[in-house]
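Peer 1: Predicted model and sequence below, questions to follow.
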Amino acid sequence: MSANKTNKRLSDIPFSVLDLSPIVAGGSPAESFRNTLDLARHVEKWGYHRYWLAEHHNMPFVASSATSVVIAHVAAGTSTIRVGSGGIMLPNHSPLVIAEQFGTLESLFPGRIDLGLGRAPGTDQRTAFALRRDIRNGGQDFPDQLDELRAYFDPSLASGPMHVRAIPGEGLTIPIWLLGSSSFSAQLAGQLGLPFAYASHFSPANTVPAMELYRRTFQPSKMLEKPYAMVGVNVIAADTDEEANRLGTTLQQQFLNLIRGHEAPLPPPVDSMEGLWSEHEKQALQQQLGSSIFGSPETVKEKLQAFLDVTQADEMMVVGHVFDHQARLRSYEIVADIIKS
């Protein structure tokens, strides 16, 4: 650990939740939304700081495609936890529409809404075309879209007269986060003085360089005086390492399906992945899921602390793809107990 790093403990930082409202094999989106709200109510009670939902499309295992609608569902069913997007894929939308949607959410649930933004499509190219109708720029105009969106909330940021206004939206203070798995969003978030969330849960290799780039390029803003960085991390906790590793095979199978181009609802766990993947596929998954933590309370605590030591994150966002809803609740409860201990 370098001399400029501090010895943060798990209890020193907030922990939050990223949810995709997973659709499990044999389940339905309606069931997924009921489980999402149930999980949100539990983690609010257990002391988690925020609850984010992610935009993905044309994926049979993700129900949170209409992300703003699901955010409203969760915010209406809870009372204190912050609720937001992790994230809205801005190139899929008109900035005005997003400003109006999140202006509406903030007006309904004041002081509780976050707007996390990404520049990837969150889907395949055909679906991106169905969403955008024009995918030629590949998200290269994301900084311009971001400037337009921010100006709808705060017209003082506009480069010229605002002939179109976001109502509701204008004048509201909604924290805008940039999400990413590369250096692009890290540097842009730093330059604009915005909080940054790194997707370590599916792109672990670049985590530390992206965090360091964000902090190095950070410029204070009206929103933030100093950098604030969050990392996503897959955590599946159970009473024993053996049970956690078994539950974790659901996530491994999901990513194996993605590698093979065979998208399907979230599969039930299996006793072993041996025989299900080739050696090449196993190595590819270990690379993509390298920061994932499966284990008993003792194992999870040790590995979470090690991850915090490396990243020096200001906040961690836990992702828990578990097939059985009760086991998923138990996993988040164990993490909550670890943080408090």
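Peer 2: Everything's here; your move.

Peer 1: going forward, measure contacts between C-alpha atoms and count neighbours the same way
Peer 2: OK.

Peer 1: hey, where'd the helices end up in the protein?
Peer 2: 29-45, 67-77, 95-108, 125-132, 142-153, 183-192, 207-217, 241-260, 279-288, 297-311, 325-340 (DSSP state H).

Peer 1: Which of these sits closest to residue 161?
Peer 2: Closest of these to residue 161 is helix 142-153, at 10.3 Å (criterion: C-alpha to C-alpha).

Peer 1: try it against this one:
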Amino acid sequence: MATLSETKFSILELAPVRENHSIEFSLRHALELAQHAEMLGYDRLWLAEHHNMDGIASSATAVLLGFIAANTRTLRLGSGGIMLPNHAPLVVAEQFGTLATLYPNRIELGLGRAPGTDQMTMRALRRGRQETEDQFPQDVLEILQYFKDPEPQQRIVATPGQSTHVPVWLLGSSLFSAQLAAKLGLPYSFASHFAPRMLHQAIALYRENFQPSEYLSQPYVSMGVPTIVAATDAEAQYLATSGYQRVLSLMSGQSLKLKPPVETMQGLWSPMEQLSVQNFYAMAQIGSPETVKRGLQDLLDKTQVDEFIFTCDIYDTAKRLENFSLLMDIKQSG
């Protein structure tokens, strides 16, 4: 039976923009979190690509990764993920090939199949040509080739990018990417931090169909887990109200800026909205270190994942850093 001490712990950062704070504050806090994670011994930190969302500042993912890489030394950094329908594969390969050339053995590329935004914004991102999710498998293969040693007579070569062998992950919240990751022999990360419904089915599909490749000899799975860890269960539940408010705003099309916590959610959500938020956070671990340790071990027992990648919507940045300190204490005691 796997233990928490044997399981890799990583972080997915969305650079949340807080009410009453600037976007620059969020970007600099992302670096502060990365430096904190490096000191604590986290395995990797990924940034998520989103567009036209006022509460998420990691839209220029490769640029922000460069800023963080320049100010850290050992932490592995990557995308969780680059939303491939928004980009030409060659541009993605050049961007991440550049990062990998400047910061060897530290850069990873997680790829998502959805645009991660609305249709109007997607058109603004890809003005000349509209990619579809159906193009995803071919685009993934194209990127994998750009990172390899160029073949004789290969007419388009990513420079930088060629021969960097940047590790590529597939991300997903459904069964499609699980199947593709298995077929290509790539590591797979399930987006259970916001879409947990198909987690167990996707992991089973990936493992059962995995084909060893030049990238991996056996399946490797990570799963997203929202966390709020504090000294007591009561404090954690209080801090979690910032995230609850954010999901409510997402559902109603309101501002996604992170709000301060509130003493009670009564009057802020209806019973139906409360159920929707609870479904969104079905994998969330909220509570004291003892509570969260039990919850994470239960998740591990049920999924046998290789890695947890944690998100955290805490308004207070010191409390947010403490969340990740307490998580690492849980790992080391597990």
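Peer 2: Ah, there it is. Nothing here was measured: the structure is a model prediction, and the numbers come from that model.

Peer 1: ok so, going back, tell me which of the helices of structure 1 lies nearest to residue 7 of structure 1.
Peer 2: Comparing these by C-alpha to C-alpha, helix 297-311 comes nearest, at 7.1 Å.

Peer 1: Which part of structure 2 matches that closest one?
Peer 2: Aligning helix 297-311 of structure 1 against structure 2 (TM-score structural alignment) gives residues 289-303.

Peer 1: got it, and stretch 184-192 of structure 1?
Peer 2: Taking TM-score structural alignment, stretch 184-192 of structure 1 hits residues 176-184 over in structure 2.

Peer 1: Now the matching stretch: buried residues?
Peer 2: 177-182, 184 (16 or more other C-alpha atoms under 10 Å).

Peer 1: and if you look at stretch 292-303 of structure 1?
Peer 2: By 16+ other C-alpha under 10 Å, the buried positions in stretch 292-303 of structure 1 come out as 292-297, 300-301, 303.

Peer 1: What are the contacting residues of that stretch?
Peer 2: Stretch 292-303 of structure 1 is contacted from outside by 201, 233-245, 248, 304, 334-335, 338, using C-alpha atoms under 8 Å, 6 or more residues apart in numbering.

Peer 1: ok, now stretch 83-98 of structure 2?
Peer 2: Residues from elsewhere that reach stretch 83-98 of structure 2 (C-alpha under 8 Å, 6+ apart): 49, 62, 107-109, 111-116, 122, 125-126, 130-133, 135-136, 139-140, 142-143, 146-147, 158-162, 164, 166.

Peer 1: residues in contact with the equivalent of residue 326 of structure 2 over in structure 1?
Peer 2: In structure 1, residue 326 of structure 2 lines up with residue 334, judged by TM-score structural alignment. The contact partners of residue 334 of structure 1, taken as C-alpha under 8 Å, 6+ apart, are 237-238, 297.

Peer 1: got TSV for the residues you listed, with distance to residue 281 of structure 1 too?
Peer 2: Output for the contacts of residue 334 of structure 1, formatted as TSV (distance: C-alpha to C-alpha, whole Å):
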residue	distance to residue 281 of structure 1
237	24
238	26
297	29
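
Peer 1: on that earlier part again, separation between the match of residue 326 of structure 2 and residue 327 of structure 1?
Peer 2: Here residue 334 of structure 1 is placed at a distance of 10 Å from residue 327 of structure 1 (C-alpha to C-alpha, to the nearest Å).

Peer 1: hey, what's in contact with both of those two?
Peer 2: residue 238.

Peer 1: Show me what residue 102 of structure 1 lines up with in structure 2.
Peer 2: Using TM-score structural alignment, the partner of residue 102 of structure 1 in structure 2 is residue 96.

Peer 1: Nice, that's everything, thank you.
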